[in-house]
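# Using only what follows, build the 3D model:
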Amino acid sequence: MSEAVTTIIIADDHPILLKGLKDFLQDLGLHVLATASDGKQLLDLVVKMKPDFVLMDLEMPEMTGLEVGEKMNELGLPTKKILLTLHKELFILQKAKELQFSGYILKEFALEELTAAIGMIKRGEQFFSDKIWENDRKKPLKELSEPLTPSETKILRLIADGLSSKEIADKLFISERTVDKHRSNVISKLNLEKKHNSLLLWAQRNRDIIG
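Next up, the predicted model:
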């Protein structure tokens, strides 16, 4: 028995990119049910056609890709969601994971990553582009323009271990407010986005250079 054809809907507000994605996915053997140029149109198509996959741009008119994903969750739609974006900010990646996206692909590497992503997601796995980490990893902490203090390094190590501010405060016998102050200083020195979980994501990804 032949394998069932995988169906997909794609959305991007740039017509040339949309056409290129459609041709590429068809060459991979996927059946492109429809294309959309804004988030609202995309959501309507997904509700109506119920594809296996949806590949959507993050920044679209009417609704962003994340907003479409959130609405799909609310509606209980089983379609696998893949986000396509230019953004490498970790807080966006974290939000996509919270919204149960199966994939996060950077536009500049889309053609080389889509084949692997589609295959992995079809097997029930997830695909999050490794390229997102290129800007924020492997720079030795001692090379920072303003190095971390011993206390900041110790707290960063505990953050990498998954401890909350309260747990760190209890472990080090300091106030939670002091921990939060250190966290703020580290975020500033590492030049990270001041968003929820950005420091945790950085610390866990760069555990080997924290010391």
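# Could you use CA atoms for every contact and neighbour count after this?
Will do.
# Which residue, other than its chain neighbours, is closest to S37?
D13 (4.3 Å; Cα to Cα, 6 or more residues apart in numbering).
# Other residues contacting stretch 50-68?
6-13, 33, 37-40, 42-43, 46, 77-85, 95-96, 99 (Cα atoms under 8 Å, 6 or more residues apart in numbering).
# next up, for comparison:
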Amino acid sequence: MNTSIVIADDHPLMLRGLTDFLTSKGFNILESTTDGNTAYNLIVKLKPDIAILDIRMPHKTGLEIAEDCQKNNIPTKIILITFDKEKDIFNQAKKFNVYGYILKEFAVEEIEICIENAVLGKPYFSDEIAKFLNYSPNGSHLESIKLLTKSELKIVKLISENKTSNDIAQELSISVRTVDKHRSNIVAKLRLDNKPTSLSIWANLNKSNIKNT
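Now for the predicted structure:
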């Protein structure tokens, strides 16, 4: 698939490096820029599949662009790259339905797999993010894991491995409709919000807890 991408980063070397790397991998880089306003205007005009954005940029931050895209129902999937390790910023990214959050020092190593996941509608947050943030899941969510049935636990484990509903249905020999019903029940039991990516993000960040159940 020739995935179309807009890239924005106010560090010229980072911008050039990512652009050259992704072009060499066959991705369709529509435009690149160093400021947030231009990045948002490019997203609105070109409607790329993916926008890879630095969080801190002049005029408009990557988070503000993600928020505007969400408000205006722009289908472009946002991937944020950053040096920031603050939990508040990460939580905002989740709130704005961001599909990827990568630390800049791992950007070249992880950007391809992040894009592949985003194209499939699966969020990608690297293990390094959780490690750096010392991510401690909400206690009530962890307690709620105990309420999950064996079938629901199997499904949430597969979700934590970035499996889609179709993948899970095939693996467990059940219908996609049954998988989706289980997903709804799991979201309710874990008291997550109903955004499409919430369960995937939660499962991704709680892999170790899920594996130990």
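# Mind checking the TM-score on these two?
After superposition, the two chains reach a TM-score (TM-score structural alignment, normalised by the length of the first structure) of 0.64; 151 aligned residues with a Cα RMSD of 2.8 Å.
# if we can go back for a sec, in helices only, show me the contacts of stretch 50-68 of the first structure.
G39, K40, L42, L43, V46, K95, A96 (DSSP state H).
# residues touching the nearest residue to L158 of the first structure once chain neighbours are set aside, list them.
Excluding the flanking residues, the one nearest L158 of the first structure by Cα to Cα, 6+ apart is I168, at 6.8 Å. I168 of the first structure is in contact with I155, L158, I159, E176, V179, counting by Cα under 8 Å, 6+ apart.
# Centre-most residue in the first structure?
Residue closest to the average C-alpha location in the first structure (Cα atoms, centre = their mean): L93, at 2.2 Å.
# picking up where we left off before, what residue of the second structure takes the place of the residue nearest to L158 of the first structure?
Matched to the second structure by TM-score structural alignment, I168 of the first structure sits unpaired.
# From D27 of the first structure, how far out is I168 of the first structure?
Applying Cα to Cα, to the nearest Å, the value for I168 of the first structure to D27 of the first structure is 52 Å.
# Same question for Q41 of the first structure.
25 Å.
# out of these two, which sits in the more crowded spot?
Neighbour totals were compared for Q41 of the first structure and D27, and Q41 leads with 16 against 10 (other Cα atoms under 10 Å).
# and the more buried one, what pairs with it in the second structure?
Q41 of the first structure maps onto T38 in the second structure, by TM-score structural alignment.
# which parts of stretch 91-98 of the second structure are buried?
Residues of stretch 91-98 of the second structure classed as buried by neighbour count (16 or more other Cα atoms under 10 Å): A93, K94, K95, F96, N97, V98.
# Can you pick out the most distant pair from these?
The most widely separated members of the buried residues of stretch 91-98 of the second structure, counting by Cα to Cα, are K95 and V98 (7.6 Å).
# can you map out the strands along the first structure?
Along the first structure, counting by DSSP state E, strands occupy 7-11, 31-36, 53-57, 80-85, 103-106, 127-128.
# Would you reformat those strands as CSV and include distance to L66 of the first structure?
Output for the strands of the first structure, formatted as CSV (distance: least, Cα to Cα, whole Å):
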stretch, distance to L66 of the first structure
strand 7-11, 13
strand 31-36, 15
strand 53-57, 9
strand 80-85, 8
strand 103-106, 11
strand 127-128, 15
